[in-house]
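[1] quick one, structure for this:
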Amino acid sequence: MADIAPSLLAADFSRLRDEVVALDMAGIQVLHLDSMDGMFVPNITFGPPVIKAIRRHTSMLFDVHLMIADPVRYLDDYVDAGAGILTVHYEACERPGDVLRLIRARGVRAGLSIKPETPVAAVEDLLGETDLVLVMSVNPGFGGQGFIPSALEKLEKLSKLKTKHGYEYTVEADGGINSSNIRQVADAGAELIVTGSAFFKTDDYIERTKFFRSLLNG
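    Presented below is the predicted three-dimensional model:
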């Protein structure tokens, strides 16, 4: 059964604690956190100090997406801040398999993300070592972009490879997903779907959560 992971990038940064508590009260299980360094992507968001500050206010699983140029350097900081999943970009790692093993050795789940231009074939040899594969359906760095349809083929391929080889990774999709295409994304194979501006357009997160889950599972 597919589920949503709201992206804190689209929340009100002036009241992050209240936003996190409201999401928790709405029954959200996974919170997606985009950490950007201004190098791997052109934008800058937040890092371990902010994640640590909001960690104390919720029991949600923190799905931390590292859009940073040197992820290994900061792994311990993100783990200590409370990450439950650490996802690194294939394109940011010289030896992605080693990075995935380092993350797992720290007791958290290891995820691998691919940009829109990166084919699934590039990461096939790594699928047995990852707990999550994140397909970017926009170019990483900014919220509010349009969905790139070629992501659907990647989701389908990852789902088939998972079944064929008995892999246990979660297939995740992120970028440009809203009420008009979320079911299509789930049908393609996404099990965890990041929702950004489409989710946060209302203050009633309880109803918004029910609405998106009804689209996925209704």
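[2] going forward, measure contacts between C-alpha atoms and count neighbours the same way
    OK.
[3] in the chain, which spans are strands?
    For the chain, the strands defined by DSSP state E cover 3-6, 30-36, 61-67, 85-89, 109-114, 132-136, 170-174, 192-195.
[4] what's the spacing between the third one and its chain's center?
    Spelled out, it's strand 61-67. 6 Å (CA atoms, centre = their mean, to the nearest Å).
[5] and it, what's buried?
    Within strand 61-67, the residues scored as buried using 16 or more other CA atoms under 10 Å are Leu61, Phe62, Asp63, Val64, His65, Leu66, Met67.
[6] repeat for the second one
    Of the residues in strand 30-36, those buried by neighbour count under the rule 16+ other CA under 10 Å are Val30, Leu31, His32, Leu33, Asp34, Ser35, Met36.
[7] here is a second sequence; please produce its structure as well for comparison:
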Amino acid sequence: MISPSILSCDFTNVKKDFDAMNEAKADFVHIDIMDGNYVPNISFGPSIVSQFRKLTDIDFDVHLMINEPEKYIEDFVKAGANIITIHPDSTLHLNRTINLIKSFGIKAGIAINPAQELSILDYTLEDIDLVLIMSVNPGFGGQSFIESSTRKVEDVKKIINNAKSKCLIEVDGGIKLNNALKVYNAGADILVAGSAIFGSENPKKTIIKFKELLK
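    Alright, predicted model coming up:
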């Protein structure tokens, strides 16, 4: 499955990029929320997400790179989020925040940064629907894929299989057409791609190429 990251959209003509996602039948729309504190960048808040919701029926895959995400969960649910993913070290009570997300009837995920260990899954896997493996350091689009991330995907896949979990694996950062199949074959279910799609000459055709590659 492919989740185009709108952080790389042309925001002077964002409807055109949403039309491309709609026509290419993207599986998700990946929305990065950054607060300038947890990561050194700022994106947008719930009010902008609610405006995006008017442009598509595709499920919103909302990635919160913010401190104290529990304060904003309900706002993003109301804005149209279908999945909300948080970072374990961004909230004081991780289990409580995961349960808060799920209390609204949507899916919950946790994100693991490149240098973070996988031991957090020992205590959270049974409560979450998605593990987001960051294959770049979070905060900016257009970064190069960290090669060790492929091994991390394989390791997470083993953990999920051993637990007989239905949790999905998503990979975000530096995904291109020339490395997507390698990451997918390592065990990823969802690939996030931003600049590879919206930096291409034809985003619609590029999304379709990703989908055909991952069949």
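[8] kindly provide the TM-score of these chains.
    Scored against TM-score structural alignment, normalised by the length of the second structure, the superposed chains reach a TM-score of 0.96; 215 aligned residues with a CA RMSD of 1.2 Å.
[9] ok, back up a step: of the strands of the first structure, which is nearest Phe211 of the first structure?
    Nearest to Phe211 of the first structure, of all the strands of the first structure, is strand 3-6, at 10.8 Å by CA to CA.
[10] and the closest one, what does it pack against?
    Counting contacts by 3 or more CA pairs under 8 Å, 6 or more residues apart in numbering; DSSP states H and E, strand 3-6 of the first structure packs against strand 30-36, strand 192-195, helix 205-217.
[11] picking up where we left off before, what is the nearest of the buried residues of strand 30-36 of the first structure to Leu23 of the first structure?
    Nearest to Leu23 of the first structure among the buried residues of strand 30-36 of the first structure, counting by CA to CA, is Leu31 at 8.4 Å.
[12] okay, that closest one and Arg101 of the first structure: tell me how far apart.
    From Leu31 of the first structure across to Arg101 of the first structure, the span is 23 Å (CA to CA, to the nearest Å).
[13] circling back: of all the helices and strands packed on strand 3-6 of the first structure, which one comes closest to Gly141 of the first structure?
    Closest to Gly141 of the first structure of those is strand 30-36 (CA to CA; 7.2 Å).
[14] give the aligned range of the closest one in the second structure.
    Aligned by TM-score structural alignment, strand 30-36 of the first structure corresponds to residues 28-34 of the second structure.
[15] who touches the matching stretch?
    2-7, 21, 41-45, 58-66, 139, 192 (CA atoms under 8 Å, 6 or more residues apart in numbering).
[16] that stretch vs the first structure, mean deviation?
    Stretch 28-34 of the second structure, aligned to the first structure and superposed, deviates on average by 0.3 Å (mean CA distance after the TM-score superposition for the first structure).
[17] what residues does Phe18 of the second structure make contact with?
    Leu55, Thr56.
[18] wait, Asp174 of the first structure
    Shown in contact with Asp174 of the first structure (CA under 8 Å, 6+ apart): Leu134, Val135, Met136, Ser137, Val138, Ile193, Val194, Thr195.
[19] how do those look in the second structure, which are kept?
    Among these, the ones whose aligned partners also touch in the second structure (both residues aligned by TM-score structural alignment, their matches' CA atoms under 8 Å) are Leu134, Val135, Met136, Ser137, Val138, Ile193, Val194, Thr195.
[20] hang on, the fourth one packs against Glu153?
    When you say that, I think you mean Ser137 of the first structure. No - the criterion here is CA atoms under 8 Å, and Ser137 of the first structure misses it with Glu153 at 10.8 Å.
[21] out of these two, which sits in the more crowded spot?
    More neighbours surround Ser137 than the other of Ser137 of the first structure and Glu153, with 25 against 15 (other CA atoms under 10 Å).
[22] so where's the longest helix in the second structure?
    Of all the segments of type helix in the second structure, defined by DSSP state H, the longest one is helix 149-162.
[23] where's that helix relative to the chain centroid, distance-wise?
    Here the centre of helix 149-162 of the second structure is set off from its chain's centre by 17 Å, with CA atoms, centre = their mean.
[24] could you dump the strands of the first structure into TSV with distance to Ile182 of the first structure added?
    Formatted as TSV, the strands of the first structure follow (distance: least, CA to CA, whole Å):
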stretch	distance to Ile182 of the first structure
strand 3-6	9
strand 30-36	16
strand 61-67	19
strand 85-89	22
strand 109-114	19
strand 132-136	14
strand 170-174	10
strand 192-195	8
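[25] between the ones you listed, which one is closest to Leu75 of the first structure.
    strand 85-89 (8.1 Å).
[26] now that closest one against strand 109-114, angle please.
    Going by axes from the mean of the first three to the mean of the last three CA atoms, to 10 degrees, strand 85-89 of the first structure is angled at 30 degrees with respect to strand 109-114.
[27] what lines up with Thr195 of the first structure in the second structure?
    Alignment note (TM-score structural alignment): Thr195 of the first structure maps to Ala193 of the second structure.
[28] meant to ask about Leu102 of the first structure
    Match for Leu102 of the first structure (TM-score structural alignment): Leu100.
[29] His165 of the first structure too?
    Under the alignment (TM-score structural alignment), His165 of the first structure pairs with Ala163 in the second structure.
[30] kindly report the same for Ala53 of the first structure.
    So Ala53 of the first structure corresponds to Gln51, using TM-score structural alignment.
[31] could you check how far the residue sitting furthest away from the middle of the first structure is from Leu132 of the first structure?
    For the first structure, the residue at maximal distance from the C-alpha centroid (CA atoms, centre = their mean) is Lys164, at 23.8 Å. The span separating Lys164 of the first structure from Leu132 of the first structure equals 16 Å under the rule CA to CA.
[32] nothing else from me, thank you.
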